[in-house]
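**Q** Need coordinates for the following:
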Amino acid sequence: MTSCSRCRTLLADEPVTAWRIAALALPALGVLAAEPIYLLFDLAVVGRLGALSLAGLAIGGLVLALVSSQLTFLSYGTTARSARFFGVGDREAAVGEGVQATWLAVGLGLVVVVAVQALAVPVLDVISGGGPIADAALPWLRVAILGAPAIMISMAGNGWLRGVQDTVRPLRYVLVGFGISAVLCPSLVYGWLGLPQLGLTGSAVANVIGQWIAALLFCRALLSEQVGVRLQPAVLRAQLVMGRDLALRTLAFQACFVSAGAVAARFGAAAVAAHQVVLQLWNFLALVLDSLAIAAQSLVGAALGAGRLGHAKSVAWRVTLFSTAAAAVFAIVFAAGSAVLPGLFTSDPAVLDEIAVPWWFLVGQLTVAGVVFALDGVLLGAGDAKFMRNATLASALIGFLPLIWLSLGYGWGLVGIWSGLSLFMVLRLAFVGWRTVSGRWLVVGTG
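**A** Below you'll find the model as predicted:
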């Protein structure tokens, strides 16, 4: 039996079981969780250098995160396109999408390096207000941004490997990269193991080395497939079109959450602290649910590529069911622990008083989020990026952003901000729910 016929048999005969979904979702969750866990470790290492170094890391890291988050289409868009070819049994074309995405990652990464090096000083001055914090952040950012092409190569690598339903190798590569960074970070910051003591800059050097090691592992995986590595302008253009839509969608998220933080800060330190604690919990839970959405992306894309509409619908239904059930469990846990769990994050009475408002909004949103994130994965797997862009922009402009800024004008505080986030989620549910039920996403083939 050829590899192509094995692929078709897999899609035709293997049921969409909980085990099959978990086999894709759990390693994907490991990849998603690895970076935030490492960042916490990095903060702990740098934090011992003092408040100024920690502030410099925070500001420099914010710039790097804003840049890299805008280019996540290299992962999500590549998964959608690669999975369709995998579903039709054309592994070479599926991997070929990864080749073109990797070339795109290298090109965009170099542009980002040049742009950030040129604009680092004014950008840091705007964000931090200049002064000692900007001075501390500048050398860290100038070194750390050299890892931007590697970050993007890893995104592309994650994309095509997920497309061929392999989420285990990306986890291994990411763990190797972050593991090496975790050893080098304190060694270079403090001068351990005979290495130079670089202070805050040592953190950036460790990050860059780990990122490039992971990127090289993804490149090795690509080359081991023995496919052509020439540039294909038509494929690059198609990837850029999908990337444009996904980048605009990401920009809408960023505008909302940056605005929410800015407005929360206007209501005092206790309010912004409470907002930040609950928002970090929201982000953590989103990571868990996103791992199921990644499984949906890979399975739906492959099913549609193979022309198996019933299989794609089955994936959509089952992943949504599992995601909603997981979100409901989280909601019950956070509701039951509402009197105890906030105390794990702060002992400040003022913050604890404020935290009750966003906490209960979080509990109320979770089951909605479970459905929304799962259907996001289904539609992204179908390559429905234009609709996802429009739905997210509309939800942000109609729901989230108006309530955020009205909260500032009328003094609604965290109630108004989190009402905006809740309305944002409900509107997204309405959009993606309608789209899924309509069946317009069920477009077969590889085009």
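
**Q** can we go C-alpha only for contacts and neighbour counts from here?
**A** Fine.

**Q** Which secondary structure state does Gly228 sit in?
**A** Secondary structure, DSSP: H, G, I helix; E, B strand; the rest coil: Gly228 is coil.

**Q** compare with the first, here's sequence two:
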Amino acid sequence: MKPEAGRRDLTAGPIGRTLLLFALPTLGSSVLQSLNGSINAIWIGQFLGERALAATTNANIIMFLLVAATFGFGMAATILIGQNMGRRDIDAVRRVLGSALGLFAVISTLTVGIGWWAAPAILRALATPAEVYPLALAYLRVIFVAMPPGFIAVLLTMALRGVGDSITPLKFMALGSVLDVALNPVFILGLGPVPALGIEGSAVATLIANSGSLLALIAYLYAKDLVVRLRGPEWRYLIPTPDLLKAIVVKGFPMGLQMLVVSTSALAMMGLVNRHGTATTAAYGAANQLWTYIQMPAMAVGAAVSAMAAQNIGAGQWERVDRITRAGLRMNLLLTGALVLLVTLLDRHVLWLFLGSEPGAIDIAARINLIGGWSFILFGVSMVLAATVRANGAVVGPLVILAIAMFPVRFGLANALAPMLGADAIWWSFPAGSFASMLMTIAYYRHGGWRKGRLTPVTAEECKEQALAEGQPTQKAMPVG
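**A** Down below sits the predicted model:
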């Protein structure tokens, strides 16, 4: 059967080349998203110092915790939009879009209120250093105000991707990133008539960038009369119907749980890091910037493997599914291994960008990277195998493995070894968690029974979203954990 226009047939042809071509757009999008956060971290580190960088490290992880589960619902809406678009049912596309927008409007409003109110208590629970606390609170509260336009903008770009348009989201994602990066020094330093706002200026820049890119995107949608828009009577779709709300929640819940496990683990680890002082917290934030890029190939390859495996499972080509998995493992080892080597060789030169002339913090960050950076090769093995498993509808097994690796293993070891190793116990817990996850995932892949009968229909688009559910819900990289 000839594939639909714009859709790639993943059940035939050379596996390695197809896998790479499928993964590259996802990788490019991830790099663009993360560059925004990295450049802003450079501005903060260079202009305001390690205390400010430590403050944003704490604040960003809290922000991700509050939005993680929410964006499982956004991914579910993307899947439903894609399926309805495949049936050429435009009215159904707009019904899903309206329901998702209505849901997100309520959730974003609640998030701002809860986040503003709970931020001081959360920062204290994380043992945020006293000299960092006021900076983190000031930054975090402005960031919460910036979140609603960011929520809606990301949802609209996800919806555009669901109808097959990957170029428009990239353009407006780039616009928001450029605005954010350009405005950061203006508001931090107070260039021209703008007052110097310090760390709050970075958050104000994000607020303006989120709002500006959202308004530009909405204007474009209506100027071009694209499918992803509401007019006239269609505005009533903003009130979610029970059936659509149920579909979004049921599909989004497993993906939201994955993201929630990752962000909760990151929050727990942040609490341990903070107990070792401001320099260690800033160093950890800088090392996380490096790790954000190291983990990208594994996530992109995992998304591609999952989408390819889903189509081949649907076609009954199980021998090809195994070959896709092996190709994904080889690609991960090559790409992630090369990145780990490069970052290890150049780490001090790159870390200087975030930490400025703080030799103590740079030494700590280099040690963090030396001990923990290589573990992302193991992380990639787990990502690829779990991606294949998800392609047959098995999401509970990978979720349980992720939770065990993150909490009893990683967090447990970091706590247990702290009296003996000090801060090094935290850094060694990363390879320990990745190794445990890899062993459990290999065992589940070989003996878990996930190949037996699919319980629910799974599409390539759904698998790709599930594989990216540990990814980037707010146009910024998720914390590494």
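
**Q** so Ser69 of the first structure makes contact with Ala252?
**A** No. Ser69 of the first structure sits out of contact with Ala252 when judged by C-alpha atoms under 8 Å, with a separation of 11.8 Å.

**Q** Looking at those two, which one has more neighbours?
**A** For Ser69 of the first structure versus Ala252, neighbours defined as other C-alpha atoms under 10 Å are more numerous around Ala252 (19 against 14).

**Q** and the more buried one, what pairs with it in the second structure?
**A** With TM-score structural alignment defining the correspondence, Ala252 of the first structure maps onto Val261 in the second structure.

**Q** What sits closest to that match if chain neighbours are left out?
**A** Take Val261 of the second structure and drop its neighbours on the chain: the residue closest to it by C-alpha to C-alpha, 6 or more residues apart in numbering is Ala403, 6.3 Å away.

**Q** Tell me the spacing between the one you found and Leu385 of the second structure.
**A** Noted for Ala403 of the second structure: a distance of 16 Å to Leu385 of the second structure, by C-alpha to C-alpha, to the nearest Å.

**Q** Can you tell me what sits against the helix or strand hosting Arg446 of the second structure?
**A** Using DSSP states H and E, Arg446 of the second structure sits within helix 424-447. Counting by C-alpha atoms under 8 Å, 6 or more residues apart in numbering, the neighbours of helix 424-447 of the second structure from elsewhere in the structure are 269, 272-273, 368, 371-372, 374-376, 378-379, 381-382, 385-386, 389, 397-398, 401-402, 404-406, 409-411, 413-415, 417-418, 450.

**Q** In that helix, which residues are buried?
**A** Applying a neighbour-count criterion of 16 or more other C-alpha atoms under 10 Å, one finds 424-438, 440-442, 444-445 buried in helix 424-447 of the second structure.

**Q** Mind checking what helix or strand follows that helix in sequence?
**A** From helix 424-447 of the second structure onward toward the C-terminus, using DSSP H and E, the following helix or strand is helix 460-467.

**Q** which secondary structure elements does that following helix contact?
**A** helix 70-86, helix 296-314, helix 375-390 (3 or more C-alpha pairs under 8 Å, 6 or more residues apart in numbering; DSSP states H and E).

**Q** Make JSON lines from the ones you listed and add distance to Val96 of the second structure to it.
**A** Putting these into JSON lines (distance: least, C-alpha to C-alpha, whole Å) gives the following:
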{"stretch": "helix 70-86", "distance to Val96 of the second structure": "6"}
{"stretch": "helix 296-314", "distance to Val96 of the second structure": "22"}
{"stretch": "helix 375-390", "distance to Val96 of the second structure": "24"}
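
**Q** what's the closest of these to Ser202 of the second structure?
**A** Taking C-alpha to C-alpha as the criterion, helix 70-86 is the member of those that comes nearest to Ser202 of the second structure, at 23.9 Å.

**Q** what's around Ala204 of the first structure, how many residues?
**A** 28.

**Q** Where does it sit: helix, strand or coil?
**A** helix.

**Q** That one and Pro186 of the first structure: what is the separation?
**A** Applying C-alpha to C-alpha, the value for Ala204 of the first structure to Pro186 of the first structure is 11 Å.

**Q** Please, a PyMOL command that selects the buried ones among the contacts of helix 424-447 of the second structure?
**A** For anyone working in PyMOL, the buried entries among the contacts of helix 424-447 of the second structure, judged by 16+ other C-alpha under 10 Å, can be selected with:
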select buried, resi 269+272+273+368+371+372+374+375+376+378+379+381+382+385+386+389+397+398+401+402+404+405+406+409+410+411+413+414+415+417+450
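
**Q** For Thr320 of the first structure, what is the enclosing helix or strand?
**A** helix 309-336.

**Q** Of all the residues in that helix, which ones are buried?
**A** Neighbour counts over helix 309-336 of the first structure (16+ other C-alpha under 10 Å) mark 309, 311-320, 322-324, 326-328, 330-331, 334-335 as buried.

**Q** list the contacts for Ala25 of the first structure?
**A** Neighbours of Ala25 of the first structure in contact, by C-alpha under 8 Å, 6+ apart: Thr167, Ser291, Leu292, Ala293, Ile294, Ala295.

**Q** how about the residues you listed in TSV, adding neighbour count and distance to Trp140 of the first structure?
**A** Shown next, in TSV, are the contacts of Ala25 of the first structure (neighbours: other C-alpha atoms under 10 Å; distance: C-alpha to C-alpha, whole Å):
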residue	neighbour count	distance to Trp140 of the first structure
Thr167	26	32
Ser291	27	31
Leu292	27	35
Ala293	32	34
Ile294	33	32
Ala295	29	36
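
**Q** Please identify which two of these are farthest apart in space.
**A** Thr167 and Ala293 (12.9 Å).

**Q** Next, the contact list for the residue nearest to Ala55 of the first structure when sequence neighbours are not counted, please.
**A** Closest residue to Ala55 of the first structure in three dimensions, ignoring its sequence neighbours and counting by C-alpha to C-alpha, 6+ apart: Ile133, at 6.2 Å. By C-alpha under 8 Å, 6+ apart, the contact set of Ile133 of the first structure is Leu52, Ser53, Ala55, Gly56, Ile59.

**Q** cool, Gly370 of the first structure as well?
**A** Taking C-alpha under 8 Å, 6+ apart, one finds Leu289, Thr320, Ser323, Thr324, Ala325, Ala326, Ala327, Ala328 in contact with Gly370 of the first structure.
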